[in-house]
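> Next come a sequence and a model predicted from it.
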Amino acid sequence: MDDLVLVDIKPDSGWFTWVNNRSGGGLVKERIDRFLSSFSLVENFPFIAIKVVRQTQSDHDAILLDLWGRKPRDYPNDYRLCFKFDLCWADDREVKMIIGNAWNRSDTEYGDKIERVRSILGHWQR
């Protein structure tokens, strides 16, 4: 993991993906499955959610990766999510150029692109 610079994406629900189905002191639970990702994927998909889904007929649980699992409503204090796109901008050529210039920059992160569009269009709208 260190050599490839991968990060372990922690699950939002559940933790262990295997259980030996014994009781008492013989019970063993392990986290043997996980999602590993590059840091850039995590930056580009800030709403990634991992869930462990209990399988009743198996000792092995499923894990699910949802790139859009955490909805923006989970982050009400994140100023980057306060930008609202006004439908009247969809037909305006200048707005399309502003959005295209901000969004197609490869040297900026996802949140910075949203902030750039928000700051430019906020002033432009007035």
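Structure's in. What do you need?
> Could you use CA atoms for every contact and neighbour count after this?
OK.
> Show me which positions of the longest helix anywhere in the chain end up buried.
What stands out as the longest helix in the chain, according to DSSP state H, is helix 110-125. Across helix 110-125, burial judged by 16 or more other Cα atoms under 10 Å covers 110, 113, 114, 115, 116, 117, 118, 121.
> also this one, for the comparison:
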Amino acid sequence: MTGLDRAMAFMFYKSDSSSAALMTNSSGIRKILPKSKIYDFEFESYGYSMNSIEDDAISNIHVTYNLKEVNLSQLIERVLVCFHPKEFSIAVHVDIVEMLFDNIYSYDVKGYSINLECYEDLGLGGAVVYRKFA
């Protein structure tokens, strides 16, 4: 999703009085999956992650950081140092296509090659790039 309502997005900013459960309920996410067991988490200072289980169904929702505030290459490097995966994938949404090329196409991940790459133009200057590395 893109273009989230600002008031809705603001619900996912951490404060002294916030909690992941409050974010789940206030945002209406609990109503989407009313019978599921939800495991939710809030991030410092902005972000939210939810995994749910209902019978055989597993669902997740993630509200994540703005690329202007996080260095994507450094973030990926830290994740790889931690987990040492044989394969991993990245999906990145940007509002301005120029950022896409600066943040996604201009870096290589040492020790990995790209197995799959997909680009989806969302219109109005937005796009999503998905890359799978091995």
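Arrived safely, thanks for sending. Not measured: the values here are computed from a predicted model.
> And the TM-score between these chains?
For this chain pair, the superposition-based TM-score is 0.24 by TM-score structural alignment, normalised by the length of structure 1; 57 aligned residues with a Cα RMSD of 5.1 Å.
> Among the buried residues of helix 110-125 of structure 1, list the two that are farthest apart in space.
Spatially, the most separated pair among those is 110 and 121, at 16.8 Å (Cα to Cα).
> before we move on, the earlier item: against which helices or strands is the longest helix of structure 1 packed?
If contacts are counted by 3 or more Cα pairs under 8 Å, 6 or more residues apart in numbering; DSSP states H and E, helix 110-125 of structure 1 sits against helix 93-103.
> buried set for the helix it packs on?
95, 99, 102, 103.
> and of these, the nearest to residue 7 of structure 1?
Using Cα to Cα, those come closest to residue 7 of structure 1 at residue 103, 25.6 Å.
> Show me where structure 2 has its strands.
In structure 2, the strands defined using DSSP state E lie at 37-42, 48-54, 57-63, 88-94, 114-123, 126-133.
> which stretch among those comes nearest residue 75 of structure 2?
Nearest to residue 75 of structure 2, of all these, is strand 88-94, at 11.3 Å by Cα to Cα.
> quick check: angle from the closest one to strand 114-123?
On the basis of axes from the mean of the first three to the mean of the last three Cα atoms, to 10 degrees, strand 88-94 of structure 2 is oriented at 20 degrees to strand 114-123.
> JSON lines please, covering the strands of structure 2 and showing mean neighbour count.
Below are these laid out as JSON lines (neighbours: other Cα atoms under 10 Å):
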{"stretch": "strand 37-42", "mean neighbour count": "18"}
{"stretch": "strand 48-54", "mean neighbour count": "17"}
{"stretch": "strand 57-63", "mean neighbour count": "12"}
{"stretch": "strand 88-94", "mean neighbour count": "16"}
{"stretch": "strand 114-123", "mean neighbour count": "12"}
{"stretch": "strand 126-133", "mean neighbour count": "17"}
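> and of those strands, who's closest to residue 30 of structure 2?
Comparing those by their distance to residue 30 of structure 2 (Cα to Cα), the top pick is strand 37-42, with 8.1 Å.
> between the closest one and strand 48-54, how big is the angle?
Counting by the same axes, to 10 degrees, strand 37-42 of structure 2 lies at 170 degrees to strand 48-54.
> so what secondary structure elements neighbour strand 37-42 of structure 2?
Looks like strand 37-42 of structure 2 contacts helix 20-27, strand 48-54 (3+ Cα pairs under 8 Å, 6+ apart).
> Output these in a markdown table, with distance to residue 94 of structure 2 appended to each entry.
Shown next, in a markdown table, are those (distance: least, Cα to Cα, whole Å):
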| stretch | distance to residue 94 of structure 2 |
| --- | --- |
| helix 20-27 | 23 |
| strand 48-54 | 18 |
